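Enquirer: Got a predicted structure here, sequence first:
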Amino acid sequence: MPTKKIGLTGRIVIGMFAGILFGILLNQFAVTPDNWVRFVVVDGVLRVVGEFFITSLMMLVVPLVFVSLVVGTCSMSDPSKLGRIGGKALFLYLITTGIAISIALSVASIVKPGSGGSMAAQEVNFEAAPAPSFVDVLINMVPRNPINAMAEGNMLQIIVFALLFGLAMALVGKPGERLKGFFEDVNEVIMKLVMILMHVAPYGVFALLARTFADLGFGDLLGDLAVYFVTVLVILLVHGFIVYPTILTLLTRLNPMIFVRKMFSNQIFAFSISSSNATIPVTMRTTTKRLGVDNKISSFTVPLGATINMDGTAIMQGVATVFIAQLYGIDLTMNQYLMVILTATLASIGTAGVPGVGLIMLAMVLQQVGLPVEAIGLIIGVDRLLDMTRTAVNITGDAMVTTVIGKSEQQLDEDVYNDPDAGAKVEKIDS
C-alpha cells in the first residue's frame, strides 16, 4: 500500500512543535552566554536559516502588494466599487478592534491581574517613542517619492500609489489594457515565488521558533506577570478562535470551522515570524487559493489589514492599562475606560507603519488616562510570546474581513471555500 505523504500544513505543524521542543531543550541544558552551542547553533545555523526565511518573505512583500493591488484596481470598471470595498474594510477593521479592546478591558477588570500591587515600587525605565499625529499620518499617506516609499517598505504610501496607478490604468483605455497584461504576468511570477518558498517553510518555522525559545527564559512569568500573561493570552485565543469565526458566520453564513482549519498554517507562520507585513504573501495565497476570495478583493484588504488592523495589540493595551492602573493603585473611571477604547481604536490607524507600533500605541493610551508611561518597562520582559500570538490574531482578522467582503461583493468562490483540499498542495518547483 502506498503511504500518504504529509501535506504542507502537517509539515509546518511538525516544524513548529519540533522547533519549540528543541529551543526549550537548548534553553534548559545547553545555552549559556558564551558557550559554543550558542555561537554555532543558536546564533549560527538557526539564525541563518530563520533570517533567510524572513528576508525571503520580506523580499516579496512590496512587489506583491504593489503589483497585485494594481491588477485588482485596474480590473474594477466602476471606480465607486473601490470606494465601497475600502469603506467596508475600514469599517470592519475598526469594529473588530473596538470589540477586541472592549473584551480585554472587561475581562481584565474582572480578573484584576495587577491587584497584588507588588511591583508598584519597582524602578522601571522606558522612554516611549513619539507617536505621529493623526493629521500627519493622513498627510504622509501620499508618497512624495513612490520609489523611496517602496525602498522603505512604507505600506500605506505603497497602497495609495498602487490604487492611483491602477485607477489611472483603468481610465486610460488601450494603454492601460496593455499594461494590465504585463502586471498580470508579473503577479503570476511573484505568486510562483511564494509557492517556491512554501517548500522551505517548515525549516524556516523550525529555526525561528527554536531560536526564540532557546533565548526565552520562563523565570519572569511569575507572580503578577503570570496573571497578566495568561489573561492576555486567553483573550487573544478567544478573539482569534471564537470572535472572528462568529462574526464570519453571522455576516456570511459560511462554515467557520473550515475557515479556522484553513487558517491554521497561516497562523503558525505569523506566530513564528511575528510580523504581519512579512506574512502578507502567505495570507494572500491563503485567502485566494484556499478560501476562494478573488484577487481583486484580497489584494486590497490584506495589505490594508496588515497596516491598520491591530486587534491583537488592542487586546494587549486593554489588559496592560488595567494591569498598570491596579499595580499603582489607581482606579479608572468609566469615562477613562471609554477613552481607552476610543484612543486604541483610532490609534490602530494613526500609528500605522511605525516601528514598535504596539508600545507606541500603549504609550498613547496610558497618556490619555493619566497613567505613568514608564510602567511599560514592567511588561516588556514577557511581551515576546504575546507579540507572536498577537500577530497570529491580527492576520486571522485580515483574512476574516477579506472573506466577508469577498462574500458581500459576490467575489468568493464557495466551492473553493468548502473544498478542504483547495490550495492545500504546493506545486512542484519544476512544474
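Expert: Now that the structure is in, tell me what you want to look at. Numbers count the residues shown, from 1 in each chain.
Enquirer: contacts, neighbours, all on C-alpha from now
Expert: Noted.
Enquirer: Show me the contact partners of stretch 356-374.
Expert: 124-131, 313, 317, 321, 324-325, 336, 339-340, 343-344, 347-348, 351, 376 (C-alpha atoms under 8 Å, 6 or more residues apart in numbering).
Enquirer: Of those, just the buried ones, PyMOL syntax please.
Expert: Filtering those down to the buried ones (16 or more other C-alpha atoms under 10 Å) takes a single PyMOL command:
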select buried, resi 128+131+313+317+321+324+325+340+343+344+347+348+351+376
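Enquirer: Tell me how many other residues surround residue 169.
Expert: Counted with other C-alpha atoms under 10 Å, residues neighbouring residue 169 total 22.
Enquirer: Test my guess that it contacts residue 181.
Expert: No - counting by C-alpha atoms under 8 Å, residue 169 stays clear of residue 181, with 11.2 Å between them.
Enquirer: which residues in the stretch 151-300 of the chain form helices?
Expert: 155-172, 174-198, 201-215, 224-238, 244-252, 256-273, 280-285, 295-308 (DSSP state H, counting those that start in this stretch).
Enquirer: Residue 118 is nearest to which of those helices?
Expert: helix 224-238 (7.7 Å; C-alpha to C-alpha).
Enquirer: and the closest one, how far from the chain's centre?
Expert: Remark: helix 224-238 is offset 18 Å from the chain centroid, using C-alpha atoms, centre = their mean, to the nearest Å.
Enquirer: Comparison target below:
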Amino acid sequence: MAAVDTYEKGAPIEENITRESSQTSPTPQHAQDGEVVKEKLGARVLRNLKTPGSAIQIVLAALVAVGIGLAVSFTVDDIPEAAPVVLQIPGTLWLRALRATVLPLIVTAIILAVQNLKAMTKGGSKLAKWTISYYVLTTVLAVVHSMILMDLVWSNLMVQADADSLEVAEEDQETIDERASQQPHDIVVTVFTSFIPQNVFQALAEDQLLAVLVTAVVVGCLLKPNSSLLRAIKEIDRIVYVIIEFLIKLAPIGVFFLIVSNLMTLDVATIGQNLGVLIGASLAGMFIHLLIFLPAIFWIFTRQNPFTWWLKHAPAWILAWGSASSAATLPVTMRCLDKNKVPKNVYKFTAPLGCLINMDGTAIYFPVVVVFLAITQGQVLNAGDYALIVILSVLSSIATTPIPSSSLVLTVIIADSVGIPMTGMYAVVVAIDWFIDRFRTALNVSSDIFAAKIMAKVTGITDDNLDAGEDGQAVEEVDRVMRENQAPR
C-alpha cells in the first residue's frame, strides 16, 4: 500500500471525502482541454521521477542494473572475483538496515492494531464483529489457497539459481542445515513451543517472530487506552515509520547494486524463468480469490450476482489499481457504495476498517514470495515451515502498514522466521513489487466492496435503524481510528 493522504483532524470521514474529491477531481475545463490534461500528466510523471524511492525510480534502477550486468557478463570472460562482492556492499548495507526495522515495526503495528480493534468492538457491536470476522476469514482463505497452489503447482516450475551467486552467511547456513535435519515430530513440537517464549527479551534479540507476535497481541489486549506505555509505543511507531520511509527512498540504490552485482554471475535464463513464475503465481492466486472465492462468499450471504455488484464499483477498483493505495481510493470506494444504496452507517465502518486490516492481496503475496526465495536458493521447506508461513502471513497482512512497499519489509521477517537467507534473489522481488502491488491493492478494495453489501445483509442495518447504540458507537469509533491512522507520519 502506498502512503495515505492526510485527513482533517476532527472531521468526520464523510466530510473528508467531499473535501478530498473536490481537491483531486479535475474541473470540466481541464477535462475538455486536452493540452492541459497532457501537461498535467507530463508534470505528474516528472514529479514521480524526481520523487526518491518512487516506483519509476526503482524500475529505472533495475533496468539500468540489468543492462550493465548483462553487458558485463556477456563481454567480460573473466570477471574478477572481488568485483561483484565489492559492488554488492551498498545493496547489502541497505538490506541489513531494512531488516533492522522489521522487529520494532511488527511489534508496534500488532499492539496498535489490537488496540484499534478493541476500540471498534467496544460494547459488543454486531456490525464490528461480523465485519472483523469476514476480514479475518477472507485473509486466512487467501493465505491457505495461495500456499496450496505454491506447493502443488508453482514450486515445480521454479529452478534453483546459480549457487555461485547466492552467497549465504555462515550463521544462515547453520540455520538451514539445522532445519533440514529435523524429524517430523520435532517440527510439530517446534511450531507449538514457538508460540510461547521462555524469555521475552531473548525472543526479541533472536528474532523469534511468532513468540514476539503472541507477546505483542497479549500486550495490546492488556494495555489501557490512556496508558503512558501505549503513548510511548505510538511514538516508537512514528519513529519506525520515518526510518522506513527514508530506507524506501534509498530503494533504487539498493536494488541497483544488488541486481548489478548478481547479474555478473547469475544465469539470465534462470532469472527470467523464475521471475515469470513469481509474477504468474502472484496474479493467478489473486484472480482465483477475486473471481471464485469472494463471489462464492458474496452469493452465499446475499443470493445476488457477485460479478454485477463488482462491476458496478469499477471506478473504485480501477483507481485502486492505478494508485496502488486502498487508502487513497477510500473516497471513491465509499462514493460507489453510497451510489449503489449500501447503508451509509454500514460502509462508513466497513470501508475504512478494510483499509486498515483487510489485505487479501498481500496475504496471497507473502507465501508466494517466501516460497520463491526458498526454492530459488535451494532450500527445502518442511511441513512446519509451511504452517509457520501461513500463520505469519495472516498476522503480517493484518499488520501491514500504510507505507509504500511495506510488504517488502514484512516479507524479510517471514523469510527469516523459516531460515531463508536474503541474497540477490530478494532484489528481483523488490524490482517487480511496484507492478504486483497494483493488483494486490485492487483485490483489497474489491474485498471491501463485497464486504459492505454482505454486512448490510447479515446485520439488517439501514440508515434509519442505527442510532447511538452499540453499532452507532462503532461507526463513530472507526472515524476516530481512521483519523489517527491518517495523521502525518
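Expert: Yep, it's here. Note that this is a predicted model, so its numbers are computed, not measured.
Enquirer: before we move on, the earlier item: make CSV from the helices of the stretch 151-300 of structure 1 and add distance to residue 410 of structure 1 to it.
Expert: Shown next, in CSV, are these (distance: least, C-alpha to C-alpha, whole Å):
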stretch, distance to residue 410 of structure 1
helix 155-172, 21
helix 174-198, 21
helix 201-215, 32
helix 224-238, 29
helix 244-252, 11
helix 256-273, 18
helix 280-285, 18
helix 295-308, 10
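Enquirer: Which one of those helices lies nearest to residue 11 of structure 1?
Expert: Nearest to residue 11 of structure 1 among these is helix 201-215 (5.9 Å), distances taken as C-alpha to C-alpha.
Enquirer: Okay, buried residues for whatever helix or strand residue 23 of structure 2 lives in please.
Expert: Applying DSSP states H and E as the criterion places residue 23 of structure 2 in helix 13-24. Using 16+ other C-alpha under 10 Å as the burial criterion, the residues of helix 13-24 of structure 2 that qualify are 13, 16-17, 20.
Enquirer: which other helices and strands contact that helix?
Expert: Contacts defined by 3 or more C-alpha pairs under 8 Å, 6 or more residues apart in numbering; DSSP states H and E place helix 13-24 of structure 2 against helix 326-339.
Enquirer: From residue 136 of structure 2, how far off is the counterpart of residue 303 of structure 1 in structure 2?
Expert: Mapped onto structure 2 by TM-score structural alignment, residue 303 of structure 1 lines up with residue 352. Remark: distance between residue 352 of structure 2 and residue 136 of structure 2 (C-alpha to C-alpha, to the nearest Å) = 15 Å.
Enquirer: More neighbours: which of those two?
Expert: residue 352 (24 against 18).
Enquirer: Could you verify my assumption that that one touches residue 478?
Expert: Yes - because the distance of 7.2 Å satisfies C-alpha under 8 Å, residue 352 of structure 2 is recorded as touching residue 478.
Enquirer: Would you tell me which helix is longest in structure 2?
Expert: Determined from DSSP state H, the single longest helix within structure 2 is helix 425-459.
Enquirer: against structure 1, where does the helix or strand that comes right after that helix fall?
Expert: As assigned by DSSP H and E, the chain's next helix or strand after helix 425-459 of structure 2 is helix 470-485. With TM-score structural alignment applied, helix 470-485 of structure 2 matches no range in structure 1.
Enquirer: what's the angle from helix 470-485 of structure 2 to helix 344-357?
Expert: 40 degrees (axes from the mean of the first three to the mean of the last three C-alpha atoms, to 10 degrees).
Enquirer: which one in structure 1 is aligned with residue 317 of structure 2?
Expert: In structure 1, residue 317 of structure 2 lands on residue 267 (TM-score structural alignment).
Enquirer: again with residue 276 of structure 2
Expert: When structure 1 is aligned by TM-score structural alignment, residue 276 of structure 2 is paired with residue 226.
Enquirer: cool, residue 374 of structure 2 as well?
Expert: Match for residue 374 of structure 2 (TM-score structural alignment): residue 325.
Enquirer: The helix or strand harbouring its match against structure 2, how far on average?
Expert: Under the criterion of DSSP H and E, residue 325 of structure 1 resides in helix 311-327. Taken over the aligned residues, the distance from helix 311-327 of structure 1 to structure 2 averages 1.1 Å (mean C-alpha distance after the TM-score superposition for structure 1).
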